[in-house]
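J.: This is the structure alone, sequence omitted:
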């Protein structure tokens, strides 16, 4: 079964799919050891890992490389953030091809102008729904491995909730496999989105963002197929690194809670790699 089909099955079951965010080999290895069912490759997290804010500065090749690195550690479907497709419909076509080749099970596109801004920042701008429908068509035509196309609209912050629902319905009618309405501002809006859309809908969990807090049970009750947690690993890493650097600057020689170098390397496959290496003594014999 392909990763895209596995992801489809996970999104169409009765239980909410939770896809934590990953952005590099270590975060993916930690997610794999935790037994996640799917993962979300966060463009914001990849940008932060490159030392950049999430304002459209990373490129298709940088994020596609992150997809391939993550897939080396994770044998589960990966939903990959593709921002705006990195340009017009021709760029979108290339992006979907590139992401599929890197191992993405789903490609997420959004209707902001290029360059985009994080969905939970202010001052966003949108392209027309007509233009985004062209991008969806290009994405569908580009597929060779059946990757799901996730269509995200950021219209709530720009045009209002009703306009966002109108856009979402149109994107679903254009062939998007999954819909993502970014940053609903009230619990009533969160609840209303899935009932208005005929294809699976996912919710973006962003602590400290523009959406209200919501539980897993509430999302399932509202009818969401999945929830993504883009900051799950990069946020934890940022907090831990901040504490470690603050302690070191204050005079500590602690390098964090890792118990030993071996524990760290074991998380990224030390034993499996060591088992593949022929001992030198045996090779000489």
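T.: Structure received. Quantities reported herein were computed from a predicted structural model and do not represent experimental measurements. Numbering: from 1, shown residues only.
J.: CA atoms for contacts and neighbours, from now on please.
T.: Noted.
J.: Could you list the buried residues of stretch 216-228?
T.: Applying a neighbour-count criterion of 16 or more other CA atoms under 10 Å, one finds 219, 220, 223, 224, 225, 226, 227, 228 buried in stretch 216-228.
J.: quick one: the last one and residue 283, what's the gap?
T.: The one in question is residue 228. Distance, residue 228 to residue 283, by CA to CA, to the nearest Å: 48 Å.
J.: Show me which of the buried residues of stretch 216-228 is closest to residue 208.
T.: Of all the buried residues of stretch 216-228, residue 208 sits closest to residue 228, with 15.0 Å by CA to CA.
J.: Against residue 140, how distant is that closest one?
T.: From residue 228 over to residue 140 (counting by CA to CA), the distance is 22 Å.
J.: ok, which stretches of the stretch 101-250 of the chain are strands?
T.: Under the criterion DSSP state E, counting those that start in this stretch, the stretch 101-250 of the chain carries strands at the ranges 106-110, 148-153, 178-181, 201-204, 226-229.
J.: Below is structure B, check it against A:
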């Protein structure tokens, strides 16, 4: 009933233990709290909270318009609904190194298990768009050092994301990404998110370059090929995310349903595509609320 029972500290510790095992952890993107609960029920390993999804939820593009308050507030709503650890997209940390420090502590307070900070300039752009620019190495390292210094729970995962691969289309871009990843690890990053890797071989090169956990972003319609979990596990990746997939599917279904409603005046032909009322009630755990209500209000005071 209400929210998950596992504490944020326990979720973070469990995530660290799972990462140490070397297995590939699957983190679908949740677009709201209820979808996070469904991700848990389907047997996945964690929940990813995408900055692009949070921006889209507000009707905004993913170009750095969301604020720390908005991201942390929505992140807390999603993370508290599940027993799974949640990793959140913290963009560039919402400002200078001191802002990055505040970001980490705010996300700790929100019950998040880990966050990634990227090396793009402000305002940032979606990781798979053209025209991105990254900051110099000194600035990127200061962000990660600030994040590491600020955290109070040592199990909170500080992940560094580098977008440098896409800044140069040829093999030089991969070399720059590898060098940046190594420097970020030296600065204290617990894990690396190499954004916009184009091939499995590029992921493998990154795996060979650093010893910390690596995240693979399998977003659709982007610059990376869409590899299976088996392929990613075979080259030693540790986390795979599908950041916007569930939102895309939900919005695609909604788009088609609205067209049918406009054309037919009803949705009788879409019933088999809908989550049944009984399934929704089960997912939100109506029965527990009924039991709680009965236990609180249906009693007698003995005199």
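T.: Received, thanks. This one's a predicted model, so the numbers in the text were calculated from it and none came from an experiment.
J.: Superpose the two chains and report the TM-score.
T.: For this chain pair, the superposition-based TM-score is 0.94 by TM-score structural alignment, normalised by the length of structure 1; 285 aligned residues with a CA RMSD of 1.8 Å.
J.: Now compare the buried residues of stretch 216-228 of structure 1 and name the two farthest from each other.
T.: Longest span within the buried residues of stretch 216-228 of structure 1, CA to CA: 223 and 228, 14.7 Å.
J.: Which helix runs longest in structure 2?
T.: helix 245-264 (DSSP state H).
J.: Which part of structure 1 matches it?
T.: Residues 232-251 of structure 1 are matched to helix 245-264 of structure 2 when aligned by TM-score structural alignment.
J.: do stretch 62-74 of structure 2 as well
T.: Going by TM-score structural alignment, stretch 62-74 of structure 2 sits over residues 54-66 in structure 1.
J.: for that stretch, how far is the first residue from the last?
T.: 15 Å.
J.: Check stretch 184-199 of structure 2 too.
T.: In stretch 184-199 of structure 2, first residue to last residue: 22 Å (CA to CA).
J.: What residue in structure 1 is paired with residue 51 of structure 2?
T.: Checking TM-score structural alignment: residue 51 of structure 2 goes with residue 43.
J.: Give the full set of residues in contact with its match.
T.: Residues in contact with residue 43 of structure 1, defined by CA atoms under 8 Å, 6 or more residues apart in numbering, are 23, 54, 63, 80, 81, 82, 83.
J.: Reduced to three states, what does the last one come out as?
T.: Going back to what we said before, that points to residue 83 of structure 1. Assigned with DSSP: H, G, I helix; E, B strand; the rest coil, residue 83 of structure 1 falls in the coil class.
J.: any idea how far it is from residue 31 of structure 1?
T.: Plainly put, residue 83 of structure 1 is 23 Å away from residue 31 of structure 1 if you go by CA to CA.
J.: can you check the first one too?
T.: If you measure residue 23 of structure 1 against residue 31 of structure 1 using CA to CA, the figure is 11 Å.
J.: Who has more neighbours out of those two?
T.: residue 23 (28 against 23; other CA atoms under 10 Å).
J.: can you list the strands of the stretch 101-250 of structure 1 in a markdown table and add distance to residue 278 of structure 1?
T.: As requested, the strands of the stretch 101-250 of structure 1 are exported to a markdown table (distance: least, CA to CA, whole Å):
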| stretch | distance to residue 278 of structure 1 |
| --- | --- |
| strand 106-110 | 38 |
| strand 148-153 | 41 |
| strand 178-181 | 47 |
| strand 201-204 | 46 |
| strand 226-229 | 41 |
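J.: Among those strands, which comes closest to residue 74 of structure 1?
T.: strand 106-110 (14.6 Å).
J.: could you check the angle strand 148-153 makes with that closest one?
T.: Taking axes from the mean of the first three to the mean of the last three CA atoms, to 10 degrees, one finds that strand 106-110 of structure 1 is oriented at 20 degrees with respect to strand 148-153.
J.: So which bit of structure 2 is strand 106-110 of structure 1 matched to?
T.: By TM-score structural alignment, strand 106-110 of structure 1 lines up with residues 114-118 in structure 2.
J.: ok, now stretch 126-144 of structure 1?
T.: Counting by TM-score structural alignment, stretch 126-144 of structure 1 falls onto residues 134-152 of structure 2.
J.: Run the chain-centre distance for that stretch.
T.: 20 Å (CA atoms, centre = their mean, to the nearest Å).
J.: repeat for stretch 253-266 of structure 1
T.: Between the centre of stretch 253-266 of structure 1 and the centre of its host chain there is 28 Å, according to CA atoms, centre = their mean.
J.: Repeat that for stretch 199-219 of structure 2.
T.: Worked out by CA atoms, centre = their mean, stretch 199-219 of structure 2 lies 17 Å from the chain centre.
J.: Ok, stretch 278-297 of structure 2 next?
T.: That offset, for stretch 278-297 of structure 2, works out to 29 Å (CA atoms, centre = their mean).
J.: May I see the buried residues of stretch 16-34 of structure 2?
T.: Of the residues in stretch 16-34 of structure 2, 16, 19, 24-34 count as buried by neighbour count, 16+ other CA under 10 Å.
J.: would you turn these into JSON lines with distance to residue 224 of structure 2 and secondary structure?
T.: Converted to JSON lines, those look like this (distance: CA to CA, whole Å; DSSP: H, G, I helix; E, B strand; the rest coil):
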{"residue": "16", "distance to residue 224 of structure 2": "27", "secondary structure": "helix"}
{"residue": "19", "distance to residue 224 of structure 2": "23", "secondary structure": "helix"}
{"residue": "24", "distance to residue 224 of structure 2": "18", "secondary structure": "coil"}
{"residue": "25", "distance to residue 224 of structure 2": "19", "secondary structure": "strand"}
{"residue": "26", "distance to residue 224 of structure 2": "17", "secondary structure": "strand"}
{"residue": "27", "distance to residue 224 of structure 2": "17", "secondary structure": "strand"}
{"residue": "28", "distance to residue 224 of structure 2": "17", "secondary structure": "strand"}
{"residue": "29", "distance to residue 224 of structure 2": "17", "secondary structure": "strand"}
{"residue": "30", "distance to residue 224 of structure 2": "21", "secondary structure": "coil"}
{"residue": "31", "distance to residue 224 of structure 2": "22", "secondary structure": "coil"}
{"residue": "32", "distance to residue 224 of structure 2": "25", "secondary structure": "coil"}
{"residue": "33", "distance to residue 224 of structure 2": "28", "secondary structure": "helix"}
{"residue": "34", "distance to residue 224 of structure 2": "29", "secondary structure": "helix"}
